[in-house]
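Participant: Got a sequence here, can you build the structure:
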Amino acid sequence: MTNDEWKSPPERGDEKSWKLLEKTLLATVEERRRARRWGIFFKLLGFAYLVALLAMFSPALSLREAARSGEHTALVEVRGMIADDEAASADNVVGSLRAAFKDKHTKGVVLRINSPGGSPVQSGYIYDEIRRLRAEHPDTKLYAVITDLGASGAYYVASAADAIYADKASLVGSIGVTAASFGFVGAMERLGVERRVYTAGEHKAFLDPFQPQKEGEVRFWQEVLEVTHRQFIDSVKQGRGERLKDKEHPELFSGLVWSGEQALQLGLVDALGSASHVAREVVGAEDLVDFTVRETPFDRFAKKLGSGVVERLGVWMGLQVPVLH
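Facilitator: Now for the predicted structure:
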């Protein structure tokens, strides 16, 4: 193309092409502006949603703070399984108890329990902390109140309290230890499946459900459970003291569970009553202020994710920890 051709005005068809290209570019720019505006809109909408959530919870928080302005009975819940990845973990319960005892307006603490038990380690942590807090705050009494169920590890925790209350129909006790699994050896033989396990250490794969049991390993595992059970019994005796009516009762520490009325006769509980009854009639501060740590959905998701990895690792290793049930 010569210089004259370059400087010459465009043909009519070329002019239309340039206008079409210009319109396309302008439309693209406008589309991007529109997308940017929508992006800003959704971000503002998300922010407004968070503000609305805070507004929803702020009245409850302000009411709780208002309740704390006078004497009250602090309430801490132990609900569900006592385990590291559950709401009733030692971290959550201990943190709640510390906050309850620390509050200057707390006249007494009610530990309201509805739990089948769980980890002996987590239960032991809570038990030890209750006894430490009671020694540190001798003027602030802690009362365990069992609602539907206070069994095994949950009763372990309750036995550290100044007194235990229950309903006449509550289920109380189950002072025992269990560790259960399955055996798939026969099924594998019928299916023609061969189990291959490679270990370093003679007993590294002990209690593998896909291999026949070995008498020596079963005996060893039973000894572990017996030691854990004895620790449980010693803690209950230390916590309850002379209030246990018959410490040599043949069934008392056998893992059986009793109704609240029967537990009262055995000395496993001190009296019958609800949390509100204890707050009103025993503590003398009718207002109950909940100090229970409430996990956010994100906290629960993160814990489930982490615990899932640990559980899978435990299954892969063929190991199951004892449980207070």
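Participant: going forward, measure contacts and count neighbours with C-alpha atoms only.
Facilitator: Fine.
Participant: all helices of this protein, in order?
Facilitator: Secondary structure of the chain (DSSP state H): helices located at 3-7, 12-67, 90-102, 120-136, 153-158, 185-191, 215-240, 260-266, 275-277, 297-317.
Participant: list the contacts for the most centrally placed residue in the chain?
Facilitator: Among the residues of the chain, Glu86 comes closest to the average C-alpha position under C-alpha atoms, centre = their mean, at 1.7 Å. For Glu86, the contacting residues are Gly80, Arg300, by C-alpha atoms under 8 Å, 6 or more residues apart in numbering.
Participant: please give me the structure for this one as well, since I'd like to look at both together:
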Amino acid sequence: MRHLVVAAVGIMLVSGCQRFVVRTESRVAMAGPLDTRVTAEMPPVNPHAGPVKPVVVQAGAGRVAIVDVDGLVLNAPFVGPLSVGENPVALFREKLDAIEGDRCVRAVVLRVHSPGGGVAACTAMRRDLERFKERTKLPVVASLLDVAAGGAYYVASAADVVVAEPAAVTGGLGVILNLFNLQDLMAQFNVIPQPIKAGELVDIGSSARPLKEAEKQMLQAMADEFHKQILADVARSRPRIDPARAFDGRIMTGRQAVDAGLADRVGDLDDALQVAAGISQPGGAAPRPEVVLYRRANDPARTVYAVTPNVPLQGAGLLPNLPGLDRTKLPTFLSVWQPELTMEKLGGK
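Facilitator: Reported below is the predicted structural model:
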């Protein structure tokens, strides 16, 4: 019996004690019947490939560092094949620390392409950014790309200048806790919960039963508290903001964000880089800046738009991906534009 082992570099054939490797980019054709066993090996990218280091993606004068905020923001490692397996909150802090130690950096551009994420995770990132600005005195410009909503905008609002793409989707300054009542669904499969609990409210938010009114009021009070803190911080950073338009959780375009005070001007990432260069070099038109991203050795970057592959593949389970069905590590309070209830799976949850 021959075995086929499909690896990242090609195909290895094993026959008895002999083996040979066929390297191919597509397919292997063999004459005659072949009894095989195929194994796919797709290990995640090694997240321990040394510290982040500056990678020049644009030549110029005067270094501007890009710090990217991409994808769903959760204070947890993203795991699985094709993922770097990193914690977005920890990686954000590491990049800020690296920039602080790089004396060549004259300004920072926060490149935001994220719907937001956990309230606690986004709060930690905003606090890190505020303390970084206080220590370094470096100008920070936020560039809002395709989606910069919820907690992602909350982080970006701490920048000195906010530049929004015309077609950006931003805003979404709300707090949500997605809870589901699966009692009837469980009953169809004869799944009857029998909890043993000490503490009447220890199972608050359980999918196995409906929320009681008192429990709903408790959770609503928590969401309101988190929301008030987000709004207070954003209003402090963005004094021109229109609370009536910005604080009810609505989303808006880049141009609408400028009108509502969430952004200062409309422009793309190149515009944001030029604004950052101009702030760092006042007194005339700033030259095209040198731009760097901070990446690990196994995570290449060649343009200012380079994104780290941090979305894991999801395995095919026995049960369908229904909202609330797989909630071992979520719920959590989210500040996120989340029209698709199952998007939490993007975080490897």
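Participant: Can you pull the TM-score for these?
Facilitator: Superposed pair, TM-score by TM-score structural alignment, normalised by the length of the first structure: 0.68. Supporting alignment: 252 aligned residues with a C-alpha RMSD of 3.3 Å.
Participant: follow-up on the earlier one: so can I have a markdown table of the helices of the first structure showing mean neighbour count?
Facilitator: Shown next, in a markdown table, are the helices of the first structure (neighbours: other C-alpha atoms under 10 Å):
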| stretch | mean neighbour count |
| --- | --- |
| helix 3-7 | 8 |
| helix 12-67 | 12 |
| helix 90-102 | 20 |
| helix 120-136 | 19 |
| helix 153-158 | 31 |
| helix 185-191 | 12 |
| helix 215-240 | 16 |
| helix 260-266 | 21 |
| helix 275-277 | 19 |
| helix 297-317 | 12 |
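Participant: and the gap between the residue nearest to the centre of the first structure and Lys141 of the first structure?
Facilitator: 26 Å (C-alpha to C-alpha, to the nearest Å).
Participant: ok, now Glu194 of the first structure?
Facilitator: Per C-alpha to C-alpha, Glu194 of the first structure is found 59 Å from Lys141 of the first structure.
Participant: just Asp148 of the first structure next, same as before
Facilitator: Taking C-alpha to C-alpha, one finds Asp148 of the first structure at 23 Å from Lys141 of the first structure.
Participant: between Glu194 and Lys141 of the first structure, who's got more neighbours?
Facilitator: Using other C-alpha atoms under 10 Å, the more surrounded residue of Glu194 of the first structure and Lys141 is Lys141, with 19 against 11.
Participant: And that one? What does it align with in the second structure?
Facilitator: In the second structure, the residue paired with Lys141 of the first structure according to TM-score structural alignment is Pro139.
Participant: Enumerate every residue touching the residue lying closest to its match once chain neighbours are set aside.
Facilitator: Spatial nearest neighbour of Pro139 of the second structure, excluding adjacent residues (C-alpha to C-alpha, 6 or more residues apart in numbering): Ala107 at 5.1 Å. Residues in contact with Ala107 of the second structure (C-alpha under 8 Å, 6+ apart) are Arg63, Val64, Ala65, Leu138, Pro139, Val140, Ala276, Ala277, Ile279, Ser280.
Participant: Now tabulate those residues in JSON lines and tack on distance to Leu96 of the second structure.
Facilitator: Formatted as JSON lines, these follow (distance: C-alpha to C-alpha, whole Å):
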{"residue": "Arg63", "distance to Leu96 of the second structure": "15"}
{"residue": "Val64", "distance to Leu96 of the second structure": "13"}
{"residue": "Ala65", "distance to Leu96 of the second structure": "10"}
{"residue": "Leu138", "distance to Leu96 of the second structure": "11"}
{"residue": "Pro139", "distance to Leu96 of the second structure": "13"}
{"residue": "Val140", "distance to Leu96 of the second structure": "11"}
{"residue": "Ala276", "distance to Leu96 of the second structure": "16"}
{"residue": "Ala277", "distance to Leu96 of the second structure": "18"}
{"residue": "Ile279", "distance to Leu96 of the second structure": "19"}
{"residue": "Ser280", "distance to Leu96 of the second structure": "17"}
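Participant: Nearest to Glu200 of the second structure among the residues you listed?
Facilitator: Val140 (47.6 Å; C-alpha to C-alpha).
Participant: What residues does that closest one make contact with?
Facilitator: Residues near Val140 of the second structure by C-alpha under 8 Å, 6+ apart: Ala107, Val108, Val109, Leu110, Lys133, Ala159, Asp160, Val161, Ala276.
Participant: From Lys212 of the second structure, how far out is it?
Facilitator: 46 Å.
Participant: can you name the residues of the first structure that stretch 201-213 of the second structure overlays?
Facilitator: Counting by TM-score structural alignment, stretch 201-213 of the second structure falls onto residues 203-215 of the first structure.
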